[in-house]
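Trainee: next come a sequence and a model predicted from it.
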Amino acid sequence: MKKILNILFAGLMLSALNSCNDLDTTPYVGEVSDLVYQDADNYKKVLAKLYAGLAVSGIEPQDGNVDLKGIDGGSQSYLRAYWYLQEFTTDEAVVGWGDPGLPDLHASSWTASNQWTSNFYSRALYQVTVANEFIRESSPEKLEARGLAGNTQIPLYRSEAKFLRALSYYHALDMFGSVPFVTEADPVGAFLPEQISRADLFTYLETELKALENELPGPQANEYGRADQGAVWMTLAKLYLNAEVYTGTPKYNEAAEYAKKVIDAGYTLSPNYQANFMADNDQSNELIFTINYDGNQTATWGGTTTLIHAQIGGTMNPADFGVDGGWSGFRTTPEFVALFDNGTDGRRLLHSDGQKLEIDEIGTFDNGYAVAKWSNLTSAGVAGKSLAHTDTDFGVYRLSDAYLMYAEAVTRGGSGDQALALSLVNQLRTRANAAPVTALSLDFLLDERGRELFWEAHRRTDLIRFGKFTTGYNWAWKGNIKEGRDIGTHMSLFPIASSDIVANTNLVQNSGY
């Protein structure tokens, strides 16, 4: 998909189709749709916009002409908002900036009007809306009427759009629980969507994703960055691993089954762990599904541009990371640093020179160790195309996560091979030059997930699944005190955006907000 990121035409069309605040556009939408979808070549351009919606905020460079009006372009980036919610609410990351709503994430004091929870809520549902429109316009009936019934590629694009819709609904399920639910079967125009329960959304996603198993290409058989069976299997494994949280019913047998499908699919671990987080990580056979970036064609202030610039400050040299400067923002907590019990683990990509371990003041960059995991350098040490905007793709899913999910599902009692589970974990540790272990426990696996997957937007979900997000484990400045404290159990879910609660009388706010 790096080769089809020039999507201005498709983006302009979709901005018209999804002007959520202008309910008088329905007749115009119909005219635009008929015009655009008559041409078979335009379907891939619209599909590119769906993928790009995970990476950028609008249709002009540097987050110009944004999709969601009234929200800052850099702030409404799908990945940026998702990463913030998954990381700043945990022991893996703190941020020193005082942007409205941002300090509240680590302080566990967010409300229904928090900018960042609302940004992601809006962005995820926008992605669903855009996917619904494409799915609706690429139905067999519409293709027949347009004389495109014989086209073999458009049905594939439609299945990919269904996957992207499922991915956003999965993220909404995980973060908000019960959300407004709309599919291509619903009418176009102004209506108030009904709210679907968390359990019913789980069932919908399970059914949808299992159907997509038979519709998408095999693992690595699609263009890089586009969905295939591996991406579907990883999402199902995630869904099943967290099923007890989402529905009250564990599904560890199924989690092990789908993680094993990925493990057997031909992906391989990169010999160099950090190669998965560099400007040429599109060459890694470990990455299963990615959000793609190009310093020229996806010039955004969100995504990996934020991750790389914001981790740099103090004595760190921006040139060592292939960028033109540091933003002195993100660090990690002493509790996370303690997960690395010795200096030999190659995944301990931390910067301590000039940094204090303890965080006395969150707003001071040298309080807390910095992180040096992400880079805009290639594995050969060459900077990306732009020093301002990065080429580094974000691995939504990679093979090591499948290894750890399989090991956890089996350790929790799911059907599988315990010896294989241990071997998979030790393969990761061997690559990292960490000592092999002789047995697995849940506490160990939570720590190992932290060591292997930190700053990859998994930690909040993991801590909730292990029962350590709100109570049972504290870290610096959790609950807005230096030593950390327990927080209300309702905070395992984020609130539905207050603006949507006001606008849609069918919605009920999550408990505690």
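Mentor: Cool, got the structure.
Trainee: rest of the way, CA atoms for contacts and neighbours
Mentor: OK.
Trainee: how long is stretch 217-224 from one end to the other?
Mentor: Start and end residues of stretch 217-224 are separated by 12 Å (Cα to Cα, to the nearest Å).
Trainee: check the offset of it from the chain's centre.
Mentor: Here stretch 217-224 is found 20 Å from its chain centre; the criterion is Cα atoms, centre = their mean, to the nearest Å.
Trainee: so what touches stretch 333-344?
Mentor: With Cα atoms under 8 Å, 6 or more residues apart in numbering as the contact definition, stretch 333-344 has outside contacts at 91-94, 348, 357-359, 368-369, 432-434, 447, 450-451, 475-476.
Trainee: among those, which lie within strands?
Mentor: Those of these mapping onto strands are residue 94, per DSSP state E.
Trainee: counting by contacts, list what the strand or helix carrying residue 405 packs against.
Mentor: Per DSSP states H and E, residue 405 falls inside helix 399-411. Secondary-structure packing of helix 399-411 (3 or more Cα pairs under 8 Å, 6 or more residues apart in numbering; DSSP states H and E): helix 229-241, helix 252-263, helix 418-431, helix 442-453.
Trainee: check it against this one:
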Amino acid sequence: MLKTIKTVFIAFTLVFFAQSCESDLDLQPEDNRLTADAAFEEPGAYKAFLAKLYAGLSVSGQQGPAGDADLSGLDEGFSNYMRLYWSMQELTTDEAVIGWNDGTIKDLHAQTWTSGNEFIRTMYSRIFYQVALTNEFLRQTSDAKLDARSTEASLRGDIQKYRAEARFMRALTYWHALDLFGNVPFVTEDDPIGAFLPQQIQRQDLFDYIESELLAIEGEITGARLNDYGRADQAAVWMLLSKLYINAEVYTGTARYSDVVTYTSKIIESGFSIADNPYYHLFLADNDTNGTQSEVIFPITFDGLNTQSFGGMTFFIHAAVGGSMVPADYGINGGWAGLRTTSKLVDKFPGEANSADGRALFYTDGQTKEIANISNFTNGYAVEKFRNVDVNGVAGSDPTGDIPDTDFPMFRLADAYLMYAEAFVRGAGGSATNAVNYINILRERAYGNTSGNITQSSLNLDFILAERSRELFWEAHRRTDLIRFGQFSDQGLWPWKGNVAQGRTTEAFRDLMPLPATDLGINTNLKQNQGY
């Protein structure tokens, strides 16, 4: 049924949008005569609102690709959730640089950002806009509300599944807040609608809340691999728990690696499999049907006709094309000449751009490996990971070549394999045989044979971190990984970190992003993160 999430989506402009904890959020309803209760008079409204929760990660407003933005204060393309989250996770690391001079965008890679950075501020805004949506869905689907509407029993059964999915989406969003910002404002469906100053929750308490929500819905959400493609199921819950637990020592000071083994094992045993396809097929326009979907646990779905945005995959593909690259080879009408990578990522592949490792998806013609000038697109190898063509080279559905069909694999089996292996190396139990086997399954696909296989003697933390980069680069994991391995701020080096060509270490407090100065000026309950 999904890509149904792509096509069911309709706009809700309800009064609950007034709930906000930051002045930049433009959350006023267009039509103040429409009430939340009135919006749910039609039975189909529940699923449509659920679609809006999913679409909140892929689109940026009420009409695509621009023209009626959810948020004000930043260009609508820049304010897209996935584009912002990817920028926080990738532009701040050794895996990506951007050549543009839009506002303070370059401060992300330089790690010189302040609490006034508009991209960090809008990521924060987007997180709490999404929280507001999920909270209102949960308010409007309470037993009391359904009783008042005399909702039929068959529909109520569906709604209970929808509620579990909404709680997953809120947990996912709060995990992003936990990971990026630490101590944040905290609002649930039990809080009032309208203007009020949310209390700040401490990182440990937010961790506990996310964990409790995920454990509570584990048995309520649709079983693993049984929901529509693009919608959360039990495996997505296990994956988010695994991500929470593998970073628990960062978040709370207490390691939970044995729980990583438990929950990644559940995922691995639930029927997902590494597709018998080349690695690059995972990132093509038909990645929802070409066989690689067998390993995707939770995608962010995009469609050239039905989910149009200048963020998300539109950004990831267009911005990575420039120089002598031919846009038609990537299924688009033109490149934006922005995104490349640093030599630090290239060096992780034996043989570099000519590596036998098929994950080395670099474009080098006319490109220099080292970056002398970030603003020059031909400085730094380009990355060919995402394309808007199918396995036969046919472009996606948008006839203009503007908006791609390619879905973003937020969670996939390869990450579960790598987390299991990491937890084993960190002494959390599990099987050495399994850990090595899981790594080799990925490397056999990458090399097309067993020539890249490893033995247990190679399985150490340095190898795991490098292998995560080789397998998962540009998939919005890198910042979190580097922080967990102590390599993000005051230790790891890469080109143009610290705003110098050879790179320099930065202050340890940058492992957390600052709370936006605008919100601190309004909400007297908030205390800024140390160092800002």
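Mentor: That came through fine. Quick caveat: nothing in here was measured; it's all calculated off a predicted structure.
Trainee: now the strands for structure 1?
Mentor: Using DSSP E, strands in structure 1 cover 58-60, 64-66, 94-95, 179-180, 195-196, 287-291, 330-331, 350-351, 370-371, 394-398.
Trainee: now render those strands as TSV, adding mean neighbour count and distance to residue 105 of structure 1.
Mentor: Converted to TSV, those look like this (neighbours: other Cα atoms under 10 Å; distance: least, Cα to Cα, whole Å):
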stretch	mean neighbour count	distance to residue 105 of structure 1
strand 58-60	23	25
strand 64-66	18	24
strand 94-95	27	9
strand 179-180	22	21
strand 195-196	17	26
strand 287-291	24	24
strand 330-331	28	13
strand 350-351	17	22
strand 370-371	28	19
strand 394-398	22	22
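Trainee: output these as a markdown table; include the columns distance to residue 427 of structure 1.
Mentor: Listed next are these as a markdown table, based on distance: least, Cα to Cα, whole Å:
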| stretch | distance to residue 427 of structure 1 |
| --- | --- |
| strand 58-60 | 41 |
| strand 64-66 | 43 |
| strand 94-95 | 30 |
| strand 179-180 | 39 |
| strand 195-196 | 41 |
| strand 287-291 | 16 |
| strand 330-331 | 28 |
| strand 350-351 | 22 |
| strand 370-371 | 24 |
| strand 394-398 | 14 |
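Trainee: which one of the ones you listed lies closest to residue 506 of structure 1?
Mentor: Residue 506 of structure 1 lies closest to strand 195-196 among the strands of structure 1, at 6.6 Å (Cα to Cα).
Trainee: quick check: the gap between residue 12 of structure 1 and residue 32 of structure 1.
Mentor: Counting by Cα to Cα, the gap from residue 12 of structure 1 to residue 32 of structure 1 is 10 Å.
Trainee: I meant residue 500 of structure 1, not that one.
Mentor: From residue 500 of structure 1 over to residue 32 of structure 1 (counting by Cα to Cα), the distance is 27 Å.
Trainee: now residue 278 of structure 1
Mentor: Shown here: residue 278 of structure 1 relative to residue 32 of structure 1, a distance of 40 Å by Cα to Cα.
Trainee: hang on, isn't residue 403 of structure 1 packed against residue 424?
Mentor: Yes - counting by Cα atoms under 8 Å, residue 403 of structure 1 does reach residue 424; the two are 5.7 Å apart.
Trainee: between those two, who's got more neighbours?
Mentor: When neighbours are counted by other Cα atoms under 10 Å, residue 403 of structure 1 and residue 424 differ, and residue 403 comes out ahead with 24 against 19.
Trainee: residue in structure 2 paired with that one?
Mentor: In structure 2, the residue matched to residue 403 of structure 1 (TM-score structural alignment) is residue 417.
Trainee: who touches its match in this structure?
Mentor: Going by Cα under 8 Å, 6+ apart, residue 417 of structure 2 touches 264, 268, 435, 438, 439.
Trainee: what's the answer for residue 146 of structure 1, then?
Mentor: With Cα under 8 Å, 6+ apart, residue 146 of structure 1 has these contacts: residue 38.
Trainee: mind listing what's buried in the longest helix out of those in structure 2?
Mentor: Longest helix of structure 2, by residue count under DSSP state H: helix 153-181. Within helix 153-181 of structure 2, the residues scored as buried using 16 or more other Cα atoms under 10 Å are 156, 159-160, 162-181.
Trainee: next one: stretch 359-367 of structure 2
Mentor: For stretch 359-367 of structure 2, using 16+ other Cα under 10 Å, the buried residues are 359, 360, 361, 362, 363, 364, 367.
Trainee: cool, and stretch 8-16 of structure 1?
Mentor: Residues of stretch 8-16 of structure 1 classed as buried: 10, 11, 12, 13, 14, 15, 16 (neighbour count, 16+ other Cα under 10 Å).
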